[in-house]
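Asks: sequence plus the predicted model coming up.
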Amino acid sequence: MLLEHAKILFAVRASGEIAGRKKFQKMIYIAKKLNFPFQEKFDFHFFGPYSEELSLRIEELVNMGFLVERAEKIGGYVQYRYSITGSGEEFLKMFPLEEDFPFLKPCFLDMNEKSGRFLELVSTVLYFESLPKFAVTEKIHSLKSKQGYTEEEIDRAYEYIARLKELYKADDDSREKIRM
């Protein structure tokens, strides 16, 4: 159980800070699809893949004082920012994740530079990756019509996924080490 919490903390530390609950969810989902061993179960929800387990773990990390959740008003809504605390850093010392995941930090830094909207699109493409591209595009236009994703944005999402897989995909040895 605590290892799963540590993995989430490690992702936040690797990112520096994550702005937005939706973005946090998408980053973990994308990393999971890249074979980083996050164990949370994801289902399709309003904004794409969503994990109730991940939401609960984040809440637990905040309650334990390992993660800071800051609310800030942006326009007409509240956005939450997440960063690791000193206690969280101390907790992470019990788990040598950096040695086992050399690509996690650059991967999370890369994703953290992207907008939540774009990561929502990327995670949706990955959720339906078993379908042909034309079917995924139809699903995006149907399920995500309010976002108004263009063909160019969908193409960029596919290109980004290919780049992530080329640069950061975790190998079987890394996955096995971290499950222990």
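Replies: On my side now, so go ahead.
Asks: use CA for all of it now, contacts and neighbours both
Replies: Will do.
Asks: ok, residue 74 to residue 113 distance?
Replies: 19 Å (Cα to Cα, to the nearest Å).
Asks: ok, now residue 5?
Replies: The spacing between residue 5 and residue 113, counted by Cα to Cα, is 23 Å.
Asks: same deal with residue 133?
Replies: Residue 133 is 25 Å from residue 113, by Cα to Cα.
Asks: comparing these two, which residue is more hemmed in?
Replies: Remark: of residue 133 and residue 113, residue 133 carries more neighbours, 15 against 10, as counted by other Cα atoms under 10 Å.
Asks: tell me the spatial nearest neighbour of the most centrally placed residue in the chain, not counting adjacent residues.
Replies: By Cα atoms, centre = their mean, the chain has its centre lying nearest to residue 27, at 1.5 Å. Closest residue in space to residue 27, ignoring its immediate chain neighbours: residue 111 at 6.6 Å, by Cα to Cα, 6 or more residues apart in numbering.
Asks: against that first model, consider the following:
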Amino acid sequence: MEHAKLLKVLADTKKITGRKKLQKMIYIAQKLHYPFYEKFEFHMYGPYSEELTLQMEELDHLGLVRVYKEESEELLFTMTEEGEAFLQQSNVELPSTWACMNCLNQQSARFLELVAALLYFGHLPIEQLRQKVAMLKRQPQYEQVEIDEAFHFIQALKERQFSLA
């Protein structure tokens, strides 16, 4: 079932560039209450799910997803024809992810890393949250204006009703 959900995301986005971007997109969607159930822990680049990495590797080995490198040396994730057929036959119940996932996919992996970090520590008061992100995310260094943009982006995601809460 979880595999079909990931295929649905790839069907909606056509392609996702970079493992980090894929990780952050799924994490952010999860925080917006989309039914993704992978476990995430905070790592060097923010929330990371070993489960998600393994699921994508399985989809690749099954021939349902194509994972390859572009000239930029970043991994590209696309769905194969076999993946499309599998998705059509599955009865995956997932709210429409098209608008949300395409919005996220248009952002840089660096920006999504910041957004995901803010959501991960979202239980903290704003000033503590800013300090935590500044401390943990020294590389890459984020300017205050970027942090403010990330807060506005999160609010916009919620206001656009991408959140299913």
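Replies: The structure has been received and is ready for your questions. Just so we're clear, the structure is a prediction, and the values are computed from it rather than from any experiment.
Asks: send over the TM-score of the superposed chains.
Replies: TM-score of the superposed chains, computed with TM-score structural alignment, normalised by the length of structure 2, equals 0.95; 164 aligned residues with a Cα RMSD of 1.2 Å.
Asks: hang on, the earlier thing: quick one: map the residue nearest to the centre of structure 1 onto structure 2.
Replies: Residue 27 of structure 1 maps onto residue 25 in structure 2, with residues paired by TM-score structural alignment.
Asks: how much space separates the aligned residue in structure 1 for residue 75 of structure 2 from residue 68 of structure 1?
Replies: In structure 1, the residue matched to residue 75 of structure 2 (TM-score structural alignment) is residue 80. Applying Cα to Cα, the value for residue 80 of structure 1 to residue 68 of structure 1 is 10 Å.
Asks: what range in structure 1 matches the helix ranked longest in structure 2?
Replies: Longest helix of structure 2, by residue count under DSSP state H: helix 144-159. Matched against structure 1 by TM-score structural alignment, helix 144-159 of structure 2 falls on residues 151-166.
Asks: just the buried positions in the matching stretch, please.
Replies: Residues 154, 157-158, 161, 164-165 are the ones in stretch 151-166 of structure 1 that count as buried (16 or more other Cα atoms under 10 Å).
Asks: list just the nearest of the residues you listed to residue 62 of structure 1.
Replies: Residue 62 of structure 1 has its nearest neighbour among the buried residues of stretch 151-166 of structure 1 in residue 164, at 29.2 Å by Cα to Cα.
Asks: returning to what we had before: show residues contacting the match of helix 144-159 of structure 2.
Replies: By Cα atoms under 8 Å, 6 or more residues apart in numbering, the residues outside stretch 151-166 of structure 1 that reach it are 34, 107, 118, 121-122, 125, 137.
Asks: just give me the mean distance for that stretch relative to structure 2.
Replies: Here stretch 151-166 of structure 1, set against structure 2 after superposition, deviates by a mean of 0.8 Å using mean Cα distance after the TM-score superposition for structure 1.
Asks: tally up the residues packed near residue 122 of structure 2, please.
Replies: Count around residue 122 of structure 2 with other Cα under 10 Å applied: 12.
Asks: enumerate every residue touching the aligned residue in structure 1 for it.
Replies: Here residue 122 of structure 2 is matched to residue 129 in structure 1, going by TM-score structural alignment. Shown in contact with residue 129 of structure 1 (Cα under 8 Å, 6+ apart): residue 136.
Asks: again, but for residue 112 of structure 2
Replies: With Cα under 8 Å, 6+ apart, residue 112 of structure 2 has these contacts: 21, 24-25, 104.
Asks: not counting its neighbours along the chain, what's nearest residue 35 of structure 1?
Replies: Going by Cα to Cα, 6+ apart, residue 35 of structure 1 has residue 170 as its nearest residue, at 5.3 Å.
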